[in-house]
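A.B. asks: Kindly return the folded structure for what I paste below:
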Amino acid sequence: MAPPSTSHKLTDTEIKNLCSKTINLGGCYKLLKSDPHTTNADARGLAEVLIDLASNKANKTHSLLNSFVNATHDSRLKNICKLCSSNYNDVIRDLKVVKNYLHSGAYRNIHVQVKDASEEIRQCKKVYGGASSHHAHIKKKNHEFEFLLGIVEVTLDKLNKN
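C.D. replies: Reported below is the predicted structural model:
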């Protein structure tokens, strides 16, 4: 991860304002204040930290889905896991592109990729909606990832306006 730029460090008030634009102000604030990488970050540095967090979460969920594909003998559940695994593979690709755009300063191009990633997760949530409760933790991971992606989007909006 590249070090955050040395421009304006986000204040506590700015973080609260940023989080007020998400679906969960308290959860967003807690996440941002608990990560040591955000302590001295400016908006660009915060976006980079969040993209890294989202990428890590997407990679872990992708691996978990692939392990379910290999472990289950239920063809319906196997297909659901394959579809979601494919969605997360696309999300991982989208986040790599987002990070490249962030590094190049092409902030206006980022939103298409973030929206694509959000749509991939929505598709996974749809197909996983009917899956057994045995894999309810995947539904939870989808929800957590969607929340994190929302924070990424709000942070990138701030960069786009600066």
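A.B. asks: okay, CA-based contacts and neighbour counts for the rest of this
C.D. replies: OK.
A.B. asks: What are the boundaries of the strands in the chain?
C.D. replies: Secondary structure of the chain (DSSP state E): no strands located.
A.B. asks: Now do the helices for it: every range, in order, please.
C.D. replies: 12-19, 25-34, 43-71, 75-104, 107-128, 136-161 (DSSP state H).
A.B. asks: Including mean neighbour count, could the ones you listed go into CSV?
C.D. replies: Putting the helices of the chain into CSV (neighbours: other C-alpha atoms under 10 Å) gives the following:
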stretch, mean neighbour count
helix 12-19, 16
helix 25-34, 16
helix 43-71, 19
helix 75-104, 19
helix 107-128, 18
helix 136-161, 18
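A.B. asks: wait, residue 117 sits on residue 96?
C.D. replies: No. Look at residue 117 against residue 96 with C-alpha atoms under 8 Å: they stay out of range, at 10.8 Å.
A.B. asks: And this one, please, so the two structures can be compared:
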Amino acid sequence: MSAITFVASVAVLLVASVIIFPSDGVTEDILAAICSQTQNQETCEAILESDPRTSSADLPLLSLISLELTSKQADKNHNSFVQFRDNSTDPDLKKSLGNCVTHYNDMRGKIKVAHQLSHKRQYKRIFMNLAS
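C.D. replies: Okay, here's the model as predicted:
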């Protein structure tokens, strides 16, 4: 699973958790429960715990943190694909990499909208945004 797919799936799980389990703080048990639904619980927890705000976050803040981490990874991946595309001399490869750049542009826009909706605590609308 790619890093962006992994982090995005965590973001979706967190948004779902905010809807289902509103809380005043994210305990280790809740973080473990969220991350246990991913393909690699340890990596999920490590990614989320890499942000110092996670240790004192409630679920709404954890949703924002996960979307910010997703955004950073999407930006890194986008920049890599732009460089690969720009440095490619093979026309077919250049076209394929251009498609990746386009998809990452679309994804970055959806992540930005999801982040704005999460700030407004409009979690159910995030699913509609990601599905479109």
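A.B. asks: I'd say residue 11 of the second structure and residue 61 touch.
C.D. replies: No. In this structure, residue 11 of the second structure is not within contact of residue 61 by C-alpha under 8 Å, at 11.4 Å.
A.B. asks: neighbours around the counterpart of residue 24 of the second structure in the first structure, how many?
C.D. replies: Matched to the first structure by TM-score structural alignment, residue 24 of the second structure sits across from residue 8. Residue neighbour count, defined by other C-alpha atoms under 10 Å, stands at 11 for residue 8 of the first structure.
A.B. asks: ok, now which ones touch residue 8 of the first structure?
C.D. replies: Contact analysis of residue 8 of the first structure by C-alpha atoms under 8 Å, 6 or more residues apart in numbering lists 42-43.
A.B. asks: And it, how close does it get to residue 67 of the first structure?
C.D. replies: 43 Å (C-alpha to C-alpha, to the nearest Å).
A.B. asks: ok, now residue 137 of the first structure?
C.D. replies: In terms of C-alpha to C-alpha, residue 137 of the first structure sits 14 Å off from residue 67 of the first structure.
A.B. asks: Kindly report the same for residue 114 of the first structure.
C.D. replies: 26 Å.
A.B. asks: again, but for residue 49 of the first structure
C.D. replies: In terms of C-alpha to C-alpha, residue 49 of the first structure sits 27 Å off from residue 67 of the first structure.
A.B. asks: Tell me how many other residues surround the closest residue to residue 25 of the second structure other than its chain neighbours.
C.D. replies: Leaving out its chain neighbours, the residue that sits closest to residue 25 of the second structure by C-alpha to C-alpha, 6 or more residues apart in numbering is residue 58, at 3.8 Å. Neighbourhood size, residue 58 of the second structure [other C-alpha under 10 Å]: 17.
A.B. asks: So what does residue 58 of the second structure match up with in the first structure?
C.D. replies: Using TM-score structural alignment, residue 58 of the second structure pairs with residue 42 in the first structure.
A.B. asks: Verify the contact between that match and residue 12 for me.
C.D. replies: No. Between residue 42 of the first structure and residue 12 there is no contact under C-alpha under 8 Å: 11.6 Å.
A.B. asks: excluding its backbone neighbours, what's nearest residue 25 of the first structure?
C.D. replies: residue 19 (4.8 Å).
A.B. asks: what does residue 57 of the first structure give?
C.D. replies: residue 145 (6.9 Å).
A.B. asks: Over to residue 105 of the second structure?
C.D. replies: Nearest to residue 105 of the second structure is residue 78, by C-alpha to C-alpha, 6+ apart, at 7.2 Å.
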